[in-house]
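> dropping the sequence and predicted coords here.
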Amino acid sequence: MKNVLKKVSAIALAFTLLGSGTAVAKNVNPKLINTITANADYSTNSTYYVPSGTNLYIRTGPGTSYGHVQIKYKNRYYNTFVMQNRTFNVIHVQGNWGYSTNLVNDWGRKTSGWVSLGYCRYY
């Protein structure tokens, strides 16, 4: 008898919600706020820039398994970022990684290396 009462109550509640136009929904929040969209149109001899608010490492090869390009200052090594809002030319593309010889790092020095074009904008 208890199970029958539970089923009848559940059905009655369902019809009540459907009849009143009330929706029952669960909000799902993504774990990552910043998303990266892939662009299949990365091309060589193109100009890109890093938007403000993005710290983009310069790497020694096309992928995160490669090390960071570093700068030596007072006998210490520091990882370098691409200076924001500065344009650079990509001369070679591998996947979504681009190689450039005219990157300006966050120390204001010109360098070369690989960057993930997924974080960049086409100029």
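Thanks, I have it.
> switch to C-alpha atoms for all contacts and neighbour counts from now on
Fine.
> distance of residue 99 from residue 116?
According to C-alpha to C-alpha, to the nearest Å, residue 99 and residue 116 sit 9 Å apart.
> out of the two, which sits in the more crowded spot?
residue 99 (25 against 20; other C-alpha atoms under 10 Å).
> ok, second structure coming up, stack it against the first:
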Amino acid sequence: MSSKTTPAKRVERPLSPFMIGPYYRPQITSISSILIRITGLGLMAGVILAVWWLMAAAISDSYFAFANAVVTSWFGKLVFTGSLWAVWYHYLGGLRHLYYDAGHGLEIKTAEKLGWAMVIGSVVLTVLTLLIL
């Protein structure tokens, strides 16, 4: 009997589940994870626009008039609407992770339903918020 062991055969696998396309078919769980990251970055656009608007108010009347024109334009409204959706999406994602951390919802079917609930819920909450405000 030989004391030498044969090395395990190395299987070439992708390094990340975010390699959707050639290695993985898109799933709501991976898409929701990617959207959390994208919306986190997207929130910064709304924050930067709001801070710029406030800074303009402190600098001068003419500069504030320019900043206010941008903020109240279609572009500003688009940025703030997108940021509002991102806030709701992040909020629901946080609730989902609290649920996961408690050891619930980890079954594949439940995780998929929670992913869809985040997408649909964030859109519904965004529309309701816009209607109320």
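The structure has been received and is ready for your questions. No experiment lies behind these values; they were computed from the predicted model shown.
> report the TM-score for the pair.
Here the TM-score for the pair of chains, by TM-score structural alignment, normalised by the length of the first structure, is 0.25; 60 aligned residues with a C-alpha RMSD of 5.4 Å.
> check contacts around the closest residue to residue 123 of the second structure other than its chain neighbours.
Of all residues not flanking residue 123 of the second structure in the chain, residue 85 sits nearest, at 6.5 Å (C-alpha to C-alpha, 6 or more residues apart in numbering). Contact analysis of residue 85 of the second structure by C-alpha atoms under 8 Å, 6 or more residues apart in numbering lists 122-123, 125-126.
> residue 72 of the first structure: how many residues sit nearby?
Around residue 72 of the first structure sit 9 other residues, with neighbours defined as other C-alpha under 10 Å.
> distance from the chain centre to the helix or strand in which residue 41 of the second structure is found, please.
Assigned by DSSP states H and E, residue 41 of the second structure belongs to helix 28-59. Computed by C-alpha atoms, centre = their mean, to the nearest Å, the chain-centroid distance of helix 28-59 of the second structure equals 10 Å.
> so how far is residue 110 of the first structure from residue 100 of the first structure?
Distance, residue 100 of the first structure to residue 110 of the first structure, using C-alpha to C-alpha: 10 Å.
> residue 79 of the first structure too?
Taken as C-alpha to C-alpha, the span from residue 79 of the first structure to residue 110 of the first structure is 14 Å.
> and the end-to-end length of stretch 110-122 of the first structure?
End-to-end for stretch 110-122 of the first structure, by C-alpha to C-alpha: 20 Å.
> residue 93 of the second structure should be in a strand, yeah?
No. If the criterion is DSSP: H, G, I helix; E, B strand; the rest coil, then residue 93 of the second structure is helix and not within a strand.
> now it. Nearest residue, chain neighbours left out?
Excluding its sequence neighbours, the residue lying closest to residue 93 of the second structure (C-alpha to C-alpha, 6+ apart) is residue 118, at 6.5 Å.
> and the one you found, helix, strand or coil?
Applying three-state DSSP: residue 118 of the second structure is helix.
> run through the residues that contact it.
32, 89, 92-93.
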